[in-house]
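Student: Just to be clear, the model below is a prediction. Sequence and coordinates:
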Amino acid sequence: KRQAAAARKEHIETWRAAAARHRYERWKTEREGELEEMAQSISQRIDF
């Protein structure tokens, strides 16, 4: 019974880490998009 609880706890930890990684990837993608838009608007203003 204790082994099952340990396995379940390990599974939860793994799931939580995967969820955190997924959230970070989505956040990073959104930020990169924003940075790209800012860079484009700045370059349009400077008019290279």
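Tutor: It's in. The model shown is predicted, which means the values in this text are computed figures rather than measured ones. Numbering: from 1, shown residues only.
Student: okay, CA-based contacts and neighbour counts for the rest of this
Tutor: Fine.
Student: Show me what the helix or strand harbouring R16 is packed against.
Tutor: Assessed by DSSP states H and E, R16 sits inside helix 2-46. In terms of contacts (3 or more CA pairs under 8 Å, 6 or more residues apart in numbering; DSSP states H and E), helix 2-46 is not packed against any helix or strand.
Student: Centre of the chain to it, how far?
Tutor: Relative to its chain's centre, helix 2-46 lies at 1 Å (CA atoms, centre = their mean, to the nearest Å).
Student: take the one below as the second:
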Amino acid sequence: MLYPVINEKRQIIDLNGIWNFKLEDDASPVDISKTTRHGISDGSSRFI
């Protein structure tokens, strides 16, 4: 039960981080793509 709660909180944090990066890296769409992919990969690994 604790695992899903932690995952949910981490997902929210990851989303916030991506949003912040998007705002900062407005002229680097490639960087945003890499960051998003990294976040998703981490989430999937944790879920499994």
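Tutor: In hand now; what should we look at? Only a predicted model underlies this, so the values are computations on that prediction, with no experimental measurement involved.
Student: Which residues are in contact with T14 of structure 1?
Tutor: By CA atoms under 8 Å, 6 or more residues apart in numbering, no residues touch T14 of structure 1.
Student: separation between it and A5 of structure 1?
Tutor: In this structure, T14 of structure 1 lies at 14 Å from A5 of structure 1, with CA to CA, to the nearest Å as the measure.
Student: go on, E13 of structure 1?
Tutor: Distance of E13 of structure 1 to A5 of structure 1, computed by CA to CA: 12 Å.
Student: can you check A18 of structure 1 too?
Tutor: 20 Å.
Student: Could you measure from the equivalent of E30 of structure 1 over in structure 2 over to G39 of structure 2?
Tutor: Under the alignment (TM-score structural alignment), E30 of structure 1 pairs with N16 of structure 2. Distance, N16 of structure 2 to G39 of structure 2, using CA to CA: 11 Å.
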